[in-house]
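Peer 1: Would you be able to build a 3D model of this:
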Amino acid sequence: MLLRKKRSYLLLAFLLFVAYAVYRLEPYVTIQMNDDQLSATMKSARLDAEIGYQEGTTRRLRYLQIGQDTSKPLLVFIHGAPSSSAWWLSMMRDSSLRSEANLLAIDRPGYGGSGLGMPMTSVQEQAENVAAVIRSRRHPNQKIVVHGSSYGGTVSARLAMDFPNLVDGLLLQSASMAPTEEYTFWITHPTSHWALSWLLPSGINTANHEKLAHEAELHDMANEWHNIDANTVILHGTDDWLIYPRNAYYACDRIINAPTLVHHMVKGKQHDLLYTAPKLLKHYLHFLLAEA
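Peer 2: All right, here's what the predicted structure looks like:
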């Protein structure tokens, strides 16, 4: 009888763990939309958006664009991990941003419609592919403002380093920029092995591989920060437990050639400022668009 009770408790604990895991992973699965799902999401939000593809240097990337007004700057959104262009829906719904700029959200390699589940661990290579999309969507002499979040901030910083003529304004939000200054879940290492990686959703698998390569990639960027010459805003929560606040100070010390550099630590906020401080994000985007 006692053994049967123990087995029942173990089974219950296992089922609770599975239910919790499904609950936590579900948003990262549903955000990896195919074209039809993304189109339906845009229509339900009453947004007239173009969904398209562009061949990059080594990967075909999917993009989502609203607006083709040649008189406006182009505001580019680059998401974190694991995520996709659909993560920027709240920004794309904002009428004040749409009135000031054309909006372009890009699926980074390994996410959404850009080879879901096929990670590209080189930040430099990701920046090259993103640059190809921006060039294809840019009108002659159009100003470019880039908003990168979390790992998307890493790619955005590399984009501004390697293609300074392509970036006029840069918002680095909760961005990973300093080697070793981020939290890595213990389960990331074992689940990145081929024997277990197949159990994970494709977006999580991509994020795992990026995470384990991140330190080396950030070291590779360490001597390139002086190349950033765009107006830059660094925005970070003081209580960010995932990408530590020291990342913001690290980048602030190294971006020495930006005409304007704003460093704002958001008191009491954690990693996801898109949901906890949206007005502040939009404030700085309007600032960078005005400067551009």
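Peer 1: Every contact and neighbour count from this point should use C-alpha atoms.
Peer 2: Will do.
Peer 1: just checking, His79 touches Thr154?
Peer 2: No - taking C-alpha atoms under 8 Å as the definition, His79 is not a contact partner of Thr154, at 10.1 Å.
Peer 1: any shared contact partners between these two?
Peer 2: Gly148 (C-alpha atoms under 8 Å, 6 or more residues apart in numbering).
Peer 1: who's in contact with Asp107?
Peer 2: Leu61, Arg62, Tyr63, Ile78, His79, Ser84, Ser85, Gly113, Ser114 are the contacts of Asp107 under C-alpha under 8 Å, 6+ apart.
Peer 1: One more sequence to fold, the one below, so I can look at both together:
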Amino acid sequence: MISMFLFCFSCSADSKKSLLELKSEISDVKEFYVTAEDRKIFLVTSGCLPNKNKVLIFVHGSPGGWSDYIAYLKDKDLRSSFCILSLDRPGFGLSGKDSSIADLQLQAGLIRIAIERFLKEQFVSDRTKPTLILVGHSYGGPIAAKVAIDIPYRKDALFLLSAPMDSQLEEVRWYNRLATYFFVKIFLPKEIINSNDEMIPLKWQLTDWDGIWKFINFPVISIHGKKDFLVSFENVEYMRKKINPRRFESMELTDENHFIPWTQEKLIKDKILMVNSK
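Peer 2: Below is the predicted model:
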């Protein structure tokens, strides 16, 4: 279990190194620090040209970073259709890993503010008011859902990848408890500590999400592996019960695990492009 936890951390390569790599391949890559209340949120964009009014936004899991989605930022088909934005959540990467925020509501609020400020600067005219697609993986799923509900822009879709939504399915695991001890923490990277701090209160924080689904007025697409051992596949049934069936679509992957942003990149990309073509 710990090895897979660290695998997820390793998927998020060094942020500065990843940015240099991306800039060497893509000419229109930009980086931003956007202030949200007292926090600076780090964003990376590609394909954000003046004629674009479709924005594709990625929110990473825990642990993670903007570079989890570097393949999507590079993808020529996505870049031709969207202004693509990927961010470091508070407590990770270049968004202040020395000061985490282990609170879904607070994080969703800060991220929404940061995205809104970016959009207002990027799309200064009402005639170019953008339409959004949001993608959230794992812990980033409930955050992306709350941002999608609260942000005052049209949403073409919300993608939830291996997302925990049902508080009844969340449990603090033995390695979460182990990682709270000082003699263990001193050997762990800061972002692993921050990630564990997010996991501990997740169960009771998700109870606040029970009431948000009635505000969903846009398509929600769940993509979840049946062999996901970190976030229960039963979360799909929870969403099926909570979300208007006319708004909800589930893609259930029989032999897939938790790490579908990397293992199912083509499937996710093709589905995003399909939604955009409607």
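Peer 1: separation between the residue positioned nearest the centre of the second structure and Arg173 of the second structure?
Peer 2: The residue lying closest to the centre of the second structure (C-alpha atoms, centre = their mean) is Val59, at 1.9 Å. In this view, Val59 of the second structure and Arg173 of the second structure are 24 Å apart by C-alpha to C-alpha, to the nearest Å.
Peer 1: ditto for Asn53 of the second structure
Peer 2: Remark: distance between Asn53 of the second structure and Arg173 of the second structure (C-alpha to C-alpha) = 43 Å.
Peer 1: Out of the two, name the residue with the larger neighbour count.
Peer 2: Asn53 (18 against 12; other C-alpha atoms under 10 Å).
Peer 1: Just list the residues touching the more buried one, thanks.
Peer 2: Phe82, Cys83, Phe123, Thr128, Lys129, Pro130, Thr131.
Peer 1: and after the helix or strand where Glu121 of the second structure lies, which helix or strand comes next?
Peer 2: Taking DSSP states H and E as the criterion, Glu121 of the second structure maps to helix 104-122. Sequence-wise, the next helix or strand downstream of helix 104-122 of the second structure (DSSP H and E) is strand 131-137.
Peer 1: For that next one, grab the matching residue range in the first structure.
Peer 2: Here strand 131-137 of the second structure aligns to the first structure at residues 143-149, judged by TM-score structural alignment.
Peer 1: from the middle of its chain, how far away would that stretch be?
Peer 2: Offset of stretch 143-149 of the first structure from its chain centre (C-alpha atoms, centre = their mean, to the nearest Å): 11 Å.
Peer 1: try stretch 29-40 of the second structure
Peer 2: The chain centroid and the centroid of stretch 29-40 of the second structure are separated by 16 Å, computed with C-alpha atoms, centre = their mean.
Peer 1: next one: stretch 221-240 of the first structure
Peer 2: Relative to the centre of its chain, stretch 221-240 of the first structure is centred 15 Å away, using C-alpha atoms, centre = their mean.
Peer 1: Pull up the aligned stretch in the second structure for that stretch.
Peer 2: The aligned range for stretch 221-240 of the first structure is 209-228, by TM-score structural alignment.
Peer 1: How about that stretch, which residues are buried there?
Peer 2: Under the neighbour-count criterion of 16 or more other C-alpha atoms under 10 Å, stretch 209-228 of the second structure has 209, 213, 216-226, 228 buried.
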